[in-house]
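*Asks:* Okay, here's the prediction I keep looking at, along with the sequence it came from:
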Amino acid sequence: MRRFSLWLRDKPLISDSMLALGLLVIDVLAIGESTQKAAYLVLSLALTAPIVFRRTHTRVAATVLLVVSISASLIHWAGNDPSVHPALLGLGIMLYTLVAYVGRREGLWYLCALVADTVISWELVGEPEGGDAPFTAVFYALCWTLAEFIGARHAYDAEVAARLAVADYDRERRAHDAVATERTRIARELHDVVAHAVSVIIVQADGARYALRHDPDTAEKALGTIAGTGREALRELRRTVELLRTEHAPEQLPQHGTAGIANLVDMMRSAGLDISLELAGEIDSLSPEISLGIHRIVQESLTNTLRHAGSDAHADVRVIRRDTEVTIEAVDTGGVPATIPGSGLGLVGMRERMAVLGGTLSTGRNSQGGWAVRATIPLDRTDDDRSPLD
């Protein structure tokens, strides 16, 4: 049963069709009081059909159902038919759907229209015996209250999903950064091993070639050096290749630059942060080390805003490249404190990153009661085309 309900959750047309069918059966069972049974059956179908599309085409279905309800009152008045359609309960269901899935404003307008429709129906056909005004009021109030509860639950689930996405994104970024650091270290080690070994081999081979005829002992010594250097280089290469085989580094590193920053900002916005972003200058042409540093400063600043300032905070992020430096500024206004604990190492990590890049970092409270992070990274003419092996 649970598996079936989970299956229905992703298929609104099927579940809403079952709801509409149930209303139709109930409505048809009340046909005995009608003096115009053919018209009654047609109206029964017309009243329940919009329920099928209440979540896929909510506004259209709500409007159609309201029009059919008014038409039913007019038809019953014209034919002097005192019967009542139980399928009109669908009006409350449609009110619930509007409030829960569209918004309170549309729901309020629809509620006003329902009140007007009820008044018109009672004026034309007459209020049923015993009066159902209290029942109608309580029914609509219950529909609205349930919609508020479900809407709040949907909003909570969406926020939790967004925050989980941010957490997953942050974890993946950290994993990617760790892999990138290790790959750079391995590349640097390969460069050192191969460059050193090849240089020694070339020098010794040239010497052995010249000494081969005139000084065989020197040539033999040079050849021994070549063999030893080659064996040592081979051992180092095997060790490094074994690291590459066991670590399984990803084929593609995460995207940095303007696209990466924009993606990061969009991710944080989905978690509830109000962020304004300003990017200026040729940021995408920076070296990978600086581009990664910029991305990590912005990411850590926004993560700290989310953790310590709450989702009500507003953050201004500016990344500006000038001729000699790149400035990063992330300032938030503070807000309702969040309850997400941090490791306390974010600022330390940013300072260490700035130290590696030769930049400066300043952090602290601002005049608005929030937090400000300002970083400056110096540039030189090789930053655009630096090789990762240099």
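*Replies:* That came through, no problem. Numbers count the residues shown, from 1 in each chain.

*Asks:* from here on, contacts and neighbour counts on C-alpha atoms
*Replies:* OK.

*Asks:* Secondary structure element for the residue lying closest to L361 once chain neighbours are set aside, which one?
*Replies:* In space, and not counting its chain neighbours, L361 is closest to A375: 4.4 Å by C-alpha to C-alpha, 6 or more residues apart in numbering. Assigned by DSSP states H and E, A375 falls within strand 371-378.

*Asks:* Pasting the second one now:
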Amino acid sequence: MRRFSLWLRGKPFVADSLLACALFLTDAIVFIGSATDVLWPLFVLVAVAVSAPVAWRRRHPRTVSGAVLIVSILSVLTGHALGDTTSLHPSLLALPIMLYTLVAYVGRREGAIYLVAVAVDGMVSLVFLDQDLFTSILFTVLMYALAWLAAEFLGARRAYDEAVEARLAVAEYDRDRRAEDAVAMERTRIARELHDVIAHGVSVMVVQADGASYAIRKDPERAEQAVANISATGRAALAELRRTVALLRTNPHADDMPMYGTAGLAKVVDMMSRAGLNVELEQTGNLDDISPAISLGVHRLVQESLTNVLRHGGHAPKASVSVIRRDEDVLVEILNSGVGAPPIAVEGTGNGLLGMRERVAVLQGTLDAGRMSDGRWRVRAELPLE
């Protein structure tokens, strides 16, 4: 039975058609059990005219309610004209049903207008039919009041269901949007990490390889040293890449990220020095007990900035790195010599600076990168500790 009711809820026309048939059957039962001499063709005609339109009550509520009201008034006048003042039509229960339909599906204003018209129909029935005044009025008032209250209750329930459905739709959309944003952020994070790992190592290797190609005949020892640096840089980059991929696969928490700190910065500076970059490093304050995310951010900023200096710093590139821990943040500043582009240079894509900006934004810090008035290029970042 419950399954059938749920099925009907999704097919309103079928449900209304069954309601129309039920109204007609009540008229038929009254007609068969009536002891009065009635004009049966007229009785059947009125029953059909009142019941049949109910099947379309939700599709055309105004038209159907008007049709039922007109048929009700005509049946009273016709019955009076033919001398039949005692015939009862239970199918006229369609009148309060249509009042309910108007209030629930159209509006209170239309329902109030229809209620006034029904009151006129009731006065006509009292005048032309043999009905008890008190009983008729009491029954009519209770019936239409019940229809109005049911419409108000079910209308409020339907409005609540629609509001809940709308909220669920918004929540589902918001959930999908957050999932898409999370995927995009994760893709950006992966791209940034891989760029920082690969671009740094490969750039150093390319610069060393170009230098070795020039020195292989004139200065074999220097070329041999460059090749050794290429080998060491490649191994370090490969190890870093493996570690990064492993972290990305396991989706680590921040606590699982490595602490780079002073040792990591010193390692970067040593690698760049062996690659031919003259680097001065200044570290102030304790950098080993800051959060892993900030520590990694500082490491990547220095690594990417020095890589750019090595690419574009000229024949004798020089850079200074200053990392200062302050009370509320960490100041990172990298300056290059500003000599200009060297004849041996690696073409950049601009992803390095973009990656630095993204990383600083994730850490809720600020980044200022650009050429100064004296021609030097400066990268300055402030990363909050909290």
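*Replies:* Sure thing, it's come through. Computed from a predicted structure; not experimentally measured.

*Asks:* ok so, going back, what packs against the strand holding A375 of the first structure?
*Replies:* If contacts are counted by 3 or more C-alpha pairs under 8 Å, 6 or more residues apart in numbering; DSSP states H and E, strand 371-378 of the first structure sits against helix 288-308, strand 325-332, helix 346-357, strand 360-365.

*Asks:* Dump the ones you listed into JSON lines; add distance to A280 of the first structure and mean neighbour count as well.
*Replies:* Shown next, in JSON lines, are these (distance: least, C-alpha to C-alpha, whole Å; neighbours: other C-alpha atoms under 10 Å):
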{"stretch": "helix 288-308", "distance to A280 of the first structure": "13", "mean neighbour count": "21"}
{"stretch": "strand 325-332", "distance to A280 of the first structure": "10", "mean neighbour count": "21"}
{"stretch": "helix 346-357", "distance to A280 of the first structure": "20", "mean neighbour count": "16"}
{"stretch": "strand 360-365", "distance to A280 of the first structure": "20", "mean neighbour count": "15"}
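
*Asks:* so which of these comes closest to I31 of the first structure?
*Replies:* helix 288-308 (58.7 Å; C-alpha to C-alpha).

*Asks:* Tell me the residues of the second structure aligned with that closest one.
*Replies:* Counting by TM-score structural alignment, helix 288-308 of the first structure falls onto no part of the second structure.

*Asks:* Could you give the separation of the helix or strand that comes right after that helix from the chain centroid?
*Replies:* Downstream of helix 288-308 of the first structure, the first helix or strand assigned by DSSP H and E is strand 314-321. When distances are taken as C-alpha atoms, centre = their mean, to the nearest Å, strand 314-321 of the first structure is centred 20 Å away from the chain's centroid.

*Asks:* helix/strand/coil for the residue positioned nearest the centre of the first structure?
*Replies:* For the first structure, M267 is the residue whose C-alpha lies nearest the centre (C-alpha atoms, centre = their mean; 4.6 Å). Of the three states, M267 of the first structure takes helix under DSSP: H, G, I helix; E, B strand; the rest coil.

*Asks:* ok so, going back, which residues sit in contact with the residue nearest to L361 of the first structure?
*Replies:* A375 of the first structure makes contacts with 327-329, 354, 359-362, as judged by C-alpha atoms under 8 Å, 6 or more residues apart in numbering.

*Asks:* please redo it, this time with the cut-off set to 10 Å
*Replies:* Counting by C-alpha atoms under 10 Å, 6 or more residues apart in numbering, A375 of the first structure touches 294, 297-298, 319, 326-330, 350-351, 354, 359-363.

*Asks:* The longest helix along the first structure vs the second structure, mean deviation?
*Replies:* The residue-count maximum for a helix in the first structure (DSSP state H) belongs to helix 133-211. Superposed on the second structure, helix 133-211 of the first structure shows a mean distance to its aligned partners of 2.5 Å (mean C-alpha distance after the TM-score superposition for the first structure).

*Asks:* angle of that helix against helix 288-308?
*Replies:* Put simply, helix 133-211 of the first structure runs at 150 degrees to helix 288-308, going by axes from the mean of the first three to the mean of the last three C-alpha atoms, to 10 degrees.

*Asks:* what's the following helix or strand after helix 133-211 of the first structure?
*Replies:* By DSSP H and E, the next helix or strand past helix 133-211 of the first structure is helix 216-247.

*Asks:* ok now that next one, how far from the chain's centre?
*Replies:* 50 Å.

*Asks:* Same check on stretch 116-129 of the first structure?
*Replies:* Between the centre of stretch 116-129 of the first structure and the centre of its chain there are 48 Å (C-alpha atoms, centre = their mean).

*Asks:* just stretch 125-136 of the second structure next, same as before
*Replies:* 61 Å.

*Asks:* And it, what's buried?
*Replies:* Burial within stretch 125-136 of the second structure, assessed by neighbour count using 16 or more other C-alpha atoms under 10 Å, is assigned to 125-126, 128-129.
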